[in-house]
Structures are given as C-alpha cells and as structure tokens.
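Chemist: sequence first, then the predicted structure:
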Amino acid sequence: MSPLQVTRRGLLGLAGAGAVLAGAGAAAGYGFSTGAPDDVVGFRGAHQAGITTPAQDRLHFVALDLTTTDRAAVDDLLRRWTVAAERMTAGRETADRGAIPADVHDAPADTGEALGLPAAALTLTFGVGATLFDRLGITDRRPAPLAELPGFQGDRLDPARSGGDLCVQACANDPQVAVHAVRNLVRAGFGVTEVRWSQLGFGRTSSTSTGQDTPRNLFGFKDGTNNLKAEEPALLDDHVWVGDEGPDWLRGGSYLVARRIRMHIETWDRTSLDEQQRIVGRDKGEGAPLTGTAEFDIADLAATGPAGPVIADDAHIRLASAQHNGGARMLRRGYNFVDGSDGRGHLDAGLFFVAFVRDPQRQFVPVQRELARSDRMMEYLQHTGSAVFAVPAGLRDGDDYWGRTLLA
C-alpha cells in the first residue's frame, strides 16, 4: 500500500471522523460491517452491499450500454471493475500509486479527487439490464421477470433517461467519494461501455435499518415509514432476495427498479396543509397516519368520519400499502434530486425512486399501476425515466467477480 493510500484512510482517524453505520450489527451477514473507525462497508458477502446497507446520504447512479458484442471483453471489464470497486469501497485508490504514478509521464490510473477522503461507507452495487442478453447472444439466460416495464398512465418517459445494459449504484456519505467511484469505473470501461444516463441524488428518502430515522422527501413529508428493514431477514427472503425460482446466477440476488420522478414543487407549495395531508394520508409534522398519533401507528384503512373514510380512497398511503396490494412489499432506497431549473422558473427536482424486489412484475408493476390510475398525488408527479436491472448475488471469495456466473 502506498503512503497516499495510508493517508486517505488515516486522515479519518486523525480527524476523529466517521460514524458507525446505524443498525449494522443487527444486520450482520447482509454484506456490511460496523465500519468504525474507517467507515468501510464490506464488499463481499451473501448479497451485494448497497441493498440492505443502512442507506447513505448521497447517490451517484449510472446506466451504461455495451459498445461491443465480444463476451470476453465484457468479462474482462467486469473483472477489472470488481478489483477497482473492492479497492475503492475499502478507501483505497483503484490501483497502487494510482493517482500519483512513479513516472510523471504516465497517465494516472486513478483520477485522484478522492485522495485524503475516507471510504465514507461507499457501496457499489452492480446490475444487468434485459438488453445485455440480446447484445451478448445469451437470451436463454435472461430470467422472465427481467423485462421492460409496461407503460403506466401519465408516464412521460425520456428514452435518454431510461433502460441500459448495465448499472452501477454508488452510495456514500460523501458526494465526492460516490462521484469518484462512478467516474473511475466509467473510465475503465472505455471501448467496452458508454454512459447511457446517470443521476445524482442527495438526502436519502428511505430508511433501510431500524437504527435510522425516517427521512423527508421534497414535499416535506416523511418517506418510507413502512419500508422493509435490514433487521427483518424473513421478510427480505420473501420480498427481496431471488430464490430457487431464479437462474443459478441470480439466486440470492434481487431486481432493482429505478424511476426518475419529477415533483411539481411550486404547485405543491401553493396547496394548503390540510389538502397535502389528505393527499398523503399522514400528518406532515409527526408523520402519523390520519387515524393515529405516532409515525409508526398502523393506518386504520377502515376508519370513517362524517365526510367518509378518514384516509381517503385516493390517499397515497392507502394505495401504496401492502394491505391494498395483496401483501406486495418493496425495499425502497430512493434519493432526492435537484437538477437545476427547467428554464421557466420551475425546479427540475424530485425523487429518484430505487426499489429492490424479488419479482418486479409481481411487486412493482401492480402497485405502480394502481398509483398511476388512482393516486391523487399523481397530479403533482411526472415519471420521466425508468429502468429495471437484475442484481446478482454477492461475491463470496477473492476470485469471484461481478458477472462471473452469468457470463461463464
């Protein structure tokens, strides 16, 4: 290890920085550790990190397309990506003396903007899209649930913000660490992949551990109160991890659904508090359902008042609930985004929705169809991007690498 690598990780201890990942001990075995004092999330395990890992504060998500049909070239890239990813999640450069090579006439192997920064709980999660199988001539290995989502009422999807052969989700507690990770993987892919689209996110909009408080979305409401948690392994087995129904290369993995949802912030901000709360089905301060007093009170969807159901028939929490959708649940892992303005004085802002599910066709599709058709909140939302990826299981030993069992 070079002195620069020691410095990057040593600085964290010298500064007394780096928080212990909340709830990590209770979720041991799901690909992450406590992280103290280096704030390092384990890269290898039964499942990929970045799914049940306590959600970090920042996101850089990238979808890529292959520029080759050479399966060997793709396999080689995934080997190199794995090496670089494991080093970066440990707080190291992509290669020894990567940022400052011994010969100044050599191009650096690492772009260098993360020098001196801690690992910041960086996780890198890898997935493959349906189109990859056609490009590489392995359509027989594509699982049936990995298919393009159907069109939903009100969708205004931009093809330039949708789809992709591959994806990498980088989550970290420092935006520069997440951006550095994606930048270096994209750089390593030149000649094999090209960026199709990407999304930066801040301020997680879900909690994936019981040790985390429920965050708020850009409408100001607590988001993801009833999200699945890392400390619920039986529920994760039922709703998140692919079982024997999946192909060998995907068992123990999951499916990632991504949706870029623009929120009409200015219109929402002119809506009365009472109307906002009726649309959501919760109070804005505490986050309690309108039938309760505390955030985690169970919503009584049968309760009625003088004007009808206390939680309206078109309220978001009713239509998104497991009770309303035959028990369907998801592990949500979304982020807020603000991508400047649209040139007409309105923020291009909203929610980058990310969810991990065992079967997107049975879990996400029926829920989103119901929301698109009946949710009053849809008046304030516009879905502009969409993608589905299969996320293989975690890497168990030092010779294993991303995509090995798929491309073998």
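Modeler: Great, that's in hand.
Chemist: could you use CA atoms for every contact and neighbour count after this?
Modeler: OK.
Chemist: next secondary structure element downstream of the helix or strand where residue 266 lies?
Modeler: According to DSSP states H and E, residue 266 maps onto helix 265-269. Remark: after helix 265-269, the chain's next helix or strand is helix 273-280, criterion DSSP H and E.
Chemist: ranges for the helices of this structure?
Modeler: 3-15, 71-89, 130-135, 175-188, 233-239, 265-269, 273-280, 316-320, 364-374, 404-407 (DSSP state H).
Chemist: with distance to residue 57 and mean neighbour count as extra columns, can I get those helices in JSON lines?
Modeler: Converted to JSON lines, the helices of the chain look like this (distance: least, C-alpha to C-alpha, whole Å; neighbours: other C-alpha atoms under 10 Å):
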{"stretch": "helix 3-15", "distance to residue 57": "18", "mean neighbour count": "16"}
{"stretch": "helix 71-89", "distance to residue 57": "15", "mean neighbour count": "19"}
{"stretch": "helix 130-135", "distance to residue 57": "29", "mean neighbour count": "18"}
{"stretch": "helix 175-188", "distance to residue 57": "8", "mean neighbour count": "20"}
{"stretch": "helix 233-239", "distance to residue 57": "22", "mean neighbour count": "16"}
{"stretch": "helix 265-269", "distance to residue 57": "21", "mean neighbour count": "14"}
{"stretch": "helix 273-280", "distance to residue 57": "24", "mean neighbour count": "18"}
{"stretch": "helix 316-320", "distance to residue 57": "24", "mean neighbour count": "21"}
{"stretch": "helix 364-374", "distance to residue 57": "24", "mean neighbour count": "17"}
{"stretch": "helix 404-407", "distance to residue 57": "30", "mean neighbour count": "16"}
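Chemist: put this beside the first:
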Amino acid sequence: MGDADARADGPGRTAPSRRALLGWGGAGLALGAAAAGGTAVALRGDVAGTAGAGTAVPFHGPHQAGIATPVQDRLHFAAFDVTTKDRAELVALLKEWTAAARLMTAGRPVGEGGFGGLPEAPPDDTGEALGLAASRLTLTVGFGPGLFAKDRFGLAGRRPDALVDLEPFPGDNLDRARSGGDLCVQACADDPQVAVHAIRQLARIGFGRTAVRWSQLGFGKTSSTTPEAQTPRNMMGFKDGTRNIAGTDTAALGRHVWAAARDGSPWMAGGSYLVARRIRMNIETWDRTSLQEQEDIFGRDKGEGAPVGRSNEHDEPFLPAMKPDAHVRLAHPDSNGGARLLRRGYSFTDGTDGLGRLDAGLFFLAYQRDPRTGFIPVQRRLARQDGLNEYIQHVGSAVFAVPPGVRDASDWWGRTLFS
C-alpha cells in the first residue's frame, strides 16, 4: 500500500476515534497471558528504522495477504470468541479492525498514535511498535463455524459447505482451551514485536465485543511459499515444506487454494479455508532415536533433505522405495488423490510441562480450497499409518473460512459475507 493510500484510510476517515476508545481502556491487559509473557521480547530481532520501500506488504487485493505471501519469520496467531450478540456491533468491529490493519501493515500507528493525545484518555495505539519497520506484517482474518450458528447473527444460511467441523482423528488429544474460535487473526512479520503488537491492538479494539480464546507464538517458519529459497527445518531437524505450493504458482493456487463462486458460496470467491493444528512433539524421545530410524520415519535424509534413493531435496520422490509408514510417502499427493495444501507452519516452544519436558512442536497452518478434499483425507491417512505418530500428538485444532481480500479503501473484512 502506498503512502497516499495510508493517508486516505487514516484516523480522519475510518479509524476508531479516541473518544470511542475510552470504553476499551485496559483491554490490552488480556493479551498478557495470550502473548505468553515476555516470550515475544525474548524472540525479538534487531529490526531498526521506519516503514519504507520494501518493508510493507500491500494490504489491498483480491486475496488476503498472509496466504500466498512469502512466509515471514515470526507469527502471532489468535482465535477470538465473539461476545456481542448484536450483528451491527460485529460488522462495526470488522470495519474498525480493517481500518487498523491498513495502518499497521503500512508501519503506521493506529489513530492518533501512542502519545501526544488527551492525557485523560487511553492512547489510540498501544505504542510498543513505535519506531519499528512494517517488517512485512500481514494480517489474515478467518471466520469459525460458531459464527454461523443458528439464531446468532443471521448467517446460518450462508455457512459454506466446505466449512466443516473437523472430525476427531485417531491419536488426537485436543485441549478445548486451545481449539476452536469464532474469529481468527494470523499476524506474520519479520519482527515478533510487530506481530504481537498487531494482535494486541486488535484485541484492544475488540474489547467488549470479542475476547481472546487462545493464541500461539511461532518462530522458525517450517514451510515456505518461495521454493527457490532455502528450505526451513522443523524442531525435529528435518527440512519441511520442500514440495509446498509456491506463492507464484497461480495455476496450483487456483486449483488447490482459492475458493471459487462455483464451489457453492459466492461470498467466499477469492478466499480460502484454514486448518490450524497445534502439534506437540515428544522431543526427548525423538532425541534418543537413531538417525537411521529418524530418516526412515520421514522418508528423507536429514542432511540434504533428499527423498530416499535420491540425491537432492527437490528430486521427485520414488515412493515405493520408502517404508510403508514413512511420512513423505503417506502425505504425498500421489497417495491422496492429488490433494495439495499450502502450508505456513511455524515452530513453537512454550516452556516446559512441569515434568522437565519441553512443550514444543509445530503450529501447523494449511490453506486449501476445501478441507473435505484437502486436509481431512490426508490427515485420516496420517493419523492411522504415519510412523511419526509415536513422536507427536495433536493437542489443538481449529478450522476457519478465510474471506477474500479487501479490494480498496472502502472495503472491509467480511463485507461479502454480511452484505
């Protein structure tokens, strides 16, 4: 977004006023627990300067940024419960969130900023990102199944068929406190403080109408939408996302990621469906497993990342050469009727579990055109056969309909659904 666009959407137009924010004071405190204490500060890199050329991802477009966008280094993901019962209040919230997101993704503070205003009122911006670059911040919003519940907001008849409640898979040990949500916001940036600030700001604006249900910090992207770049590694030390859909592969994105009007829900055209899974890894057990077994479980060598029997990580895998329960073999499109997912996962470490074991693993994020032909059949196969199951457990789960992008300065998140 250019600077002129940012000015057009400034506090004089659609951003919430300082007087309107008077009733929201203190809402940022709710993010203390959600942001996992001081973890964000500990993870923060040395990012200096102000928003400028090359640091801001365009906010407007047919698709939301943060899906096919080159994956940033850090994540703060939050799921919200909608606490208001008034449809008009929910629409107003989405408009206010959109206005704030336009500014933050351009590296600008919300409203009148974090200081210099009325001493008697809370500042319009919480202030911890002042002076930081935009850091390629993207904000991506999704709508959970609960938003479409009957007699809630009059949306029951507009729930997409593809927005299915995820079935319980074998081996799941889901924590309800880390699952579900009416709304989600995915904040990705190259500076963790920028990502945390964005979620905190939206939660503050939403105070009285939404409440944070759960959130997750992520680091060390485990999948890439830029296959020409170095493939990242997960917490088990293996390269992940080698065969991910590229953000520049318009044909694959159109076939596997972007929803279309002919799919049955015209308001979702240009959107996508997000499955989020918190996958805890049994790190201590994995670290005592032999290298050969680790490589057999994944179906790749640990050094180069090449498939079994191949020499380069990007070589086409020869699936029969792998163990029947190898992860790559079971997750490959050839084993799943051609199903492909666009993954944007991140590693996480959330301290220990009280027994001296790391609470660490993969925060799995996958976008697809339809979970019924994407994530669900793939996960059914993995849950029953994957040798990796001995070392992982799915402990959190959610699914969201991610609406199309915000087209211009007059548009807002969810307009196609509510109009």
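Modeler: Received it, and whenever you're ready, just let me know what you need. From a predicted model like this one, the values you see are computed outputs, not experimental measurements.
Chemist: TM-score for these two?
Modeler: Here the superposed chains carry a TM-score of 0.89, computed using TM-score structural alignment, normalised by the length of the first structure; 372 aligned residues with a C-alpha RMSD of 1.6 Å.
Chemist: what's the helix holding residue 266 of the first structure aligned against in the second structure?
Modeler: Aligning helix 265-269 of the first structure against the second structure (TM-score structural alignment) gives residues 283-287.
Chemist: which residues are in contact with that stretch?
Modeler: Applying C-alpha atoms under 8 Å, 6 or more residues apart in numbering, the contact partners of stretch 283-287 of the second structure are 236, 294, 357-358, 360-361, 391.
Chemist: out of the helices of the first structure, nearest to residue 116 of the first structure?
Modeler: With C-alpha to C-alpha, the closest approach to residue 116 of the first structure among the helices of the first structure belongs to helix 3-15: 4.0 Å.
Chemist: in terms of secondary structure, what does that closest one contact?
Modeler: When contacts are defined as 3 or more C-alpha pairs under 8 Å, 6 or more residues apart in numbering; DSSP states H and E, helix 3-15 of the first structure packs onto no helix or strand at all.
Chemist: map residue 61 of the second structure across to the first structure for me.
Modeler: Using TM-score structural alignment, the partner of residue 61 of the second structure in the first structure is residue 45.
Chemist: now residue 101 of the second structure: how far from residue 246 of the second structure?
Modeler: Noted for residue 101 of the second structure: a distance of 25 Å to residue 246 of the second structure, by C-alpha to C-alpha, to the nearest Å.
Chemist: count the neighbours of the aligned partner of residue 355 of the second structure in the first structure for me.
Modeler: Aligned by TM-score structural alignment, residue 355 of the second structure pairs with residue 344 of the first structure. By other C-alpha atoms under 10 Å, 6 other residues sit near residue 344 of the first structure.
Chemist: what residues in the second structure pair up with stretch 289-298 of the first structure?
Modeler: Taking TM-score structural alignment, stretch 289-298 of the first structure hits residues 307-316 over in the second structure.
Chemist: same deal with stretch 173-189 of the first structure?
Modeler: Counting by TM-score structural alignment, stretch 173-189 of the first structure sits on residues 190-206 of the second structure.
Chemist: isn't residue 160 of the second structure up against residue 264?
Modeler: Yes: between residue 160 of the second structure and residue 264 there is a contact at 7.1 Å, judged by C-alpha atoms under 8 Å.
Chemist: neighbour count for those two, which is higher?
Modeler: Legend: neighbour count by other C-alpha under 10 Å for residue 160 of the second structure and residue 264, higher for residue 160 (18 against 15).
Chemist: what segments of the stretch 151-300 of the second structure are strands?
Modeler: With strands called from DSSP state E, counting those that start in this stretch, the stretch 151-300 of the second structure shows them at 183-189, 210-221, 272-281.
Chemist: which parts of the match of stretch 289-298 of the first structure are buried?
Modeler: Applying a neighbour-count criterion of 16 or more other C-alpha atoms under 10 Å, one finds 307-308, 310, 313 buried in stretch 307-316 of the second structure.
Chemist: now do stretch 391-408 of the first structure
Modeler: 391-395, 401-404, 406-407.
Chemist: what's the end-to-end length of that stretch?
Modeler: Counting by C-alpha to C-alpha, you get 16 Å between the two ends of stretch 391-408 of the first structure.
Chemist: list the contacts of that stretch.
Modeler: 31, 43-49, 71, 75, 78-79, 81-82, 125-128, 141, 248-256.
Chemist: mark which of those residues are buried, thanks.
Modeler: 31, 43-45, 47-49, 75, 78-79, 81-82, 125-128, 248-256.
Chemist: in a markdown table: the buried residues of stretch 391-408 of the first structure, plus distance to residue 237 of the first structure.
Modeler: What follows is those, written out as a markdown table (distance: C-alpha to C-alpha, whole Å):
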| residue | distance to residue 237 of the first structure |
| --- | --- |
| 391 | 15 |
| 392 | 15 |
| 393 | 13 |
| 394 | 15 |
| 395 | 18 |
| 401 | 23 |
| 402 | 22 |
| 403 | 22 |
| 404 | 23 |
| 406 | 22 |
| 407 | 25 |
